[in-house]
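Engineer: No sequence on hand, only this structure:
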């Protein structure tokens, strides 16, 4: 397969472009699709992207698929400046379930919908030092790009319309709907890069990735459709570690980069009319299995937790995460007395099984096993929703009335691993040895739990259009959660079209995000020996006796106030949108620092009754203010002889300020331990680019086409414990290029390179990388793997 694609790539480079132009569909590979119909952000009649009251980016399947990646999160980040997808490493499960951010906010502050229905979150809690630390967000990569018709990104607060999480905005994944046709593609790519770390200079060829995907549309009756999509992904790991100076001879001993992934995904989307009066039964089911293996920090041979009898040269623990993800829904829609009614029920479930491989439990000595089952996390969600809409004539204008209700039930479960994954074995009395599996310790029986909660909500959404040029919307939503009670939110939005060319729009709203079950109940502990006593250290629920003793309180919802104002200008083939925003979030939830008994005698006295050495927990109290500007400009140049050019320039300017952090409220602590460190504050403020600009040119002429995209990333800060240990990525400009040619009718060959000029973030100085593991900042918004070269052969029928 690799030989075939590379040979085809060479052939494509030698084929001349035909002199006569032919009509081809717009690829929009480098820009939002403004002519597509938008349903997100309003329950009135669908509109084009330039006619919406709130800013919406519409990204077609072509824009997503004509890249070197099929990962939705990465493809979105490549196109949309407001979305960031840092490819973190050596942060345990987050290596495999990487979160994306919108407008620099937490990953769980963006609501994700599938066909307008709330998607379920991942079971993973991001508890380590990555962007999005403390969050538990939707894994966008559980839906393959081949199953997508288009994606709508609403860049505005929408909690009053959709409920919890829609603080930064909404991402609506609209599945492909087809009753005929189909397609398939095979792609192969790998990183061909020159790596320059603080201690090393080498050429690499790794991360080779093979992707097979396809879809087919089938008729259901006279008017119904059944669309089946599937994808297989096989990706080998990358390694951008530096030389380890602790070993002789000095050499690369760690693995810092993308995990190894084997992944299978299938989606079925269907709809069929039930009667001549317009009622339709619809639904979808998607399942993904992902086996992802990343590396922990390597242990040299002289490490106290190494057993030379097993690993005479030291060892590199691997963390294997096996994800089983289910996404399903069924619904019925139609008209009842001039009201359009949509009733649906959905179920989503994510199970993550953890294994530690190529490791050991040092407290078992030479008798230790090397592979461990560490336990599982499970999250599931039932949602039943009713949406009712009707457009009512009012004078010379119209009023769109929408109301509805929703019931949601969530569940969260932790399953313990096998005893050797967390136990202290026969050598456990040695205080120098760490118990449990090295690299990722297993969940203990004391960590096991199964919890549920439910919430009910109702909303009213009115959109009044007194004249053709003016639209004003009012929305309100109330929700009751079984764990913390009531919340209510509202939104006021308006748009005025001064002419066909120019319009102004704006909105003011309040929003909220309910604390996730993962944040409320996640617990993971490890046993340590101190002065002959077994003590625990770990993460505890805020409602636990241990956290309460340290000042923790039950979690409350985050609250936000969103302001936005912008304009739309269009003339002929040119369009421009500019939208300014301010998002103030109160009572934001964060994961506290570790509070150790060694901090003070008072803290030791509080922890002593529980046999705990150190603890951390989730806490409210962070206040942030985000101000920014989104600019999107597009220009189409159709020519008779040179083809059509689609030019796009989009920018996101974003500034996040932390205005307040929580302080410890435990009685008798003077001094009180720090709950939120400097590094956490700086991650909020500078962990994503303050400026990101994406410019692209998409060209089509007859059978040929190409996309050139350049992205500027402002410098991102990966904070250390002190200013001297801070890391910056530097200001970088990354270029992507893809060329396409239709070899035969329905057969297309593409060749391209992401990061064509092999750009890296600034390397970590040798003085800050004594182990050689983290050679580059993993907060980098464009990753740290260098140039990715690929070929793709696709078939349409």
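Structural biologist: Thanks, I have the structure now. In this text, all values refer to a predicted model and were calculated from it rather than measured experimentally.
Engineer: going forward, measure contacts and count neighbours with C-alpha atoms only.
Structural biologist: Noted.
Engineer: For the closest residue to residue 121 other than its chain neighbours, which residues are in contact?
Structural biologist: Excluding the flanking residues, the one nearest residue 121 by Cα to Cα, 6 or more residues apart in numbering is residue 138, at 4.1 Å. Shown in contact with residue 138 (Cα atoms under 8 Å, 6 or more residues apart in numbering): 99, 108, 112, 119-122.
Engineer: Just after the lengthiest strand in the chain, pick out the following helix or strand.
Structural biologist: With secondary structure taken from DSSP state E, the chain has its longest strand at strand 372-394. Next helix or strand after strand 372-394 toward the C-terminus (DSSP states H and E): strand 397-416.
Engineer: Now do that next one and strand 372-394, the angle between them.
Structural biologist: Put simply, strand 397-416 runs at 170 degrees to strand 372-394, going by axes from the mean of the first three to the mean of the last three Cα atoms, to 10 degrees.
Engineer: distance between strand 397-416 and the chain's centre?
Structural biologist: Distance, stretch centre to chain centre, for strand 397-416: 21 Å (Cα atoms, centre = their mean, to the nearest Å).
Engineer: this is the comparison structure:
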């Protein structure tokens, strides 16, 4: 696959693709119900991809040449979790979701991993239409998701869904960028009557994390020929804590330092307030052969979580640096609040600080503050600062501080379209679908209980550092028609055109969040500590457009042998064009056994945000908190360290599997292999030497001296991911009721086949080892007349335990099993009461090895890479009214 910008070549490819017509589009016109048998034959496989559902999970569709899971809306409701990501993780073994206890913006929109690839390698659809990305970029994404910018799945309430379809196969030739790992299609309910109201309440066994959720759905007639299906969800979640007191904070408290909190640093889930989502789905039959549709959402939530503790004796740039005097005594550097009092070095004046500290040469007339053996500053010296027109933050915040990071997330979308069948002319019998979509996501950031050290004692404690917004527009025209070539059924030809625009906007924060105050030259940090605000020079609006033409053929050569071919040509106004293909086949060996497979190429375009965003983070470097800047790859500092303009990732994948059916037993097994070249991710944090800073200073780059490290997005490594998906379902009448058993297993392994120092050895280790290689679920759903029960065993294989992204703490964590269960009593036809639990047996995550320093330096209790979270068991009660 090559990316070029030759206009003539573009035009030839475009004309070739458009003359063939058609697209294989799940959820679009090919998903329309066909009453006539001939239409059913033409659209046999497409319909089953889009609309065939089941209430047992996980389940694959056996008639498809590629593996697909269908999770019904009722199955999604049988869980105590209120987060869509957690609901899907329990049903799809190849999907992993980390709880991200301290993770910057990744705690606002959590990323998910399908088949071991980052969240933006899975395409998200709503009713078959491309879903927009979130504006949040996961700057601290736990290795695999570092720098990922995927869609925000968590805004979708389960009560709004008819089913979720998960295509476990590369599909860029059908859907375009991002479909390297697969596709998730969320299908909204379309009933024109009835509905339900649900109230759910739960908390963790530890007594925290109280969660309240109220949700509802109603189907209404939209004239005599249509429907309007509306859903809402409102929830709140309290924060959790799985922490111990940090040893350094405990020592300060023993030394008598005031203001030390009982837990100075909290590891756990963030607090979520006023989380509301409203979804609507409307359809109207215009004629016997055409219909109008419209669907969309409005969602908003406030999130607030903890961050790293700022120790009052060791945090450089805020409480000053630690130096030694001529006698070797540890001293602290205060700030000179009287610049006129600065004077030249005088050997007879030992209270005057001179020399280089944090890269600055200063000569200040401030008394040095001696540190005692316990690390606490000498109080008498602190008291003398005011008289000397000097200050230290030990005066006002003696116990240090822990910033709270949060944000307001707003998400909205609207799709309008029409679809139907041509009844005359050359296209008679062809289906069409014309639609337009606009999606918008905004993340406005806040940081509390921190300060801008460069402003000295005049610094506020709360800041609004700015916001990111993501705006996407998409237009599709799709066609599908069957042609009789004497095959077992009609040859299905589908194709169409797509236009897409993506805009990423950075809005600057309040002035105090980014300004370089009067104490900058004395070595104090610039901007709101923990998340400095976006400067006006960082602000901007960045837009990219692309168009595509695509064709899809499905040929049933015999009753038992089906083949499909998809081609997609796509042109971007930034990096050029790409052409991708997909070839699929299925053969029925016997009536009960068929084999299937696919081979395809794919790509993932760098997002506009990844190409242009800049941000300053607080990062741990050898156990010390320092400021680390994420820069655009074309920034002068990034270029100095090896950054280049981003190019698309390119992938090649193949799958091979079999489907076996015997009575009530349904069994599938599929092997997959995905090679991705030039993967885009955030680079390793690269140290800036003083010489680097001086060069950049001379080039006019602002505020370089306050930075310790830089990183940037880069196409720096290649990976090969392979695995096996196994799915088995069995239904029977047992225990005087109806039973359904489901087994799903996934083996997944990723190998980094090319990397460099920019990626770093620890990033390679995280990519290869953070996720468990083995995942499995075994579920049993039992139905009686007045009761139902649902249980699920979840198996998680060994994984790499990591704490605070510090490689000295990585270890192999043990495999674990958790149990989920729910029992429902049907009071009558309308009312049901449920009680259940996730992680019923309260299986703990792997505990940190406190004998191996520095695992416990930051107050953690468990390795945060636990695939089932660190919060433990969660119980809940639920009441549902159906009408």
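Structural biologist: The structure has been received and is ready for your questions. It should be emphasised that the depicted structure is a prediction, and the values quoted were computed from it without experimental measurement.
Engineer: quick revisit: the longest strand of structure 1 vs structure 2, average offset?
Structural biologist: Overlaying structure 2 shows strand 372-394 of structure 1 at a mean distance of 0.7 Å from the equivalent residues (mean Cα distance after the TM-score superposition for structure 1).
Engineer: quick one on the thing from earlier: so what does the residue nearest to residue 121 of structure 1 match up with in structure 2?
Structural biologist: Using TM-score structural alignment, the partner of residue 138 of structure 1 in structure 2 is residue 151.
Engineer: For residue 693 of structure 1, pull up the helix or strand it's in.
Structural biologist: Counting by DSSP H and E, residue 693 of structure 1 is found in strand 691-701.
Engineer: The next helix-or-strand element following that strand vs structure 2, average offset?
Structural biologist: Using DSSP H and E, the helix or strand that follows strand 691-701 of structure 1 towards the C-terminus is strand 704-713. Its matched residues in structure 2 lie on average 0.7 Å from strand 704-713 of structure 1 after superposition (mean Cα distance after the TM-score superposition for structure 1).
Engineer: Output the residue interval of structure 2 matched by strand 704-713 of structure 1.
Structural biologist: Taken onto structure 2 by TM-score structural alignment, strand 704-713 of structure 1 occupies residues 787-796 there.
Engineer: mind checking how far the counterpart of residue 157 of structure 1 in structure 2 is from residue 654 of structure 2?
Structural biologist: Aligned by TM-score structural alignment, residue 157 of structure 1 pairs with residue 170 of structure 2. Distance of residue 170 of structure 2 to residue 654 of structure 2, computed by Cα to Cα, to the nearest Å: 8 Å.
Engineer: more neighbours, these two?
Structural biologist: residue 170 (33 against 20; other Cα atoms under 10 Å).
Engineer: List the contacts of that one.
Structural biologist: Residues in contact with residue 170 of structure 2, defined by Cα under 8 Å, 6+ apart, are 179-183, 600-602, 653.
Engineer: So residue 251 of structure 2 belongs to a helix, correct?
Structural biologist: Yes. Applying DSSP: H, G, I helix; E, B strand; the rest coil, one finds residue 251 of structure 2 inside a helix.
Engineer: count of neighbours near it?
Structural biologist: When neighbours are defined as other Cα under 10 Å, residue 251 of structure 2 has 15 of them.
Engineer: Against residue 319 of structure 2, how distant is it?
Structural biologist: Distance, residue 251 of structure 2 to residue 319 of structure 2, by Cα to Cα: 18 Å.
Engineer: Then residue 449 of structure 2?
Structural biologist: Remark: distance between residue 449 of structure 2 and residue 319 of structure 2 (Cα to Cα) = 15 Å.
Engineer: So between these two, which is more surrounded?
Structural biologist: Applying other Cα under 10 Å to residue 449 of structure 2 and residue 319 shows that residue 319 carries more neighbours, namely 26 against 15.
Engineer: The more buried one reaches residue 397, doesn't it?
Structural biologist: No. The pair residue 319 of structure 2 / residue 397 is not scored as a contact, 9.8 Å apart, by Cα atoms under 8 Å.
Engineer: For the residue nearest the centre of structure 2, give me its contacts.
Structural biologist: The centroid of structure 2 falls nearest to residue 111 when counting by Cα atoms, centre = their mean (1.7 Å). Taking Cα under 8 Å, 6+ apart, we find residue 111 of structure 2 in contact with 97-98, 118-119, 138, 141, 145, 148, 150.
Engineer: can you check residue 635 of structure 2 too?
Structural biologist: Contacts of residue 635 of structure 2 by Cα under 8 Å, 6+ apart are residue 643.
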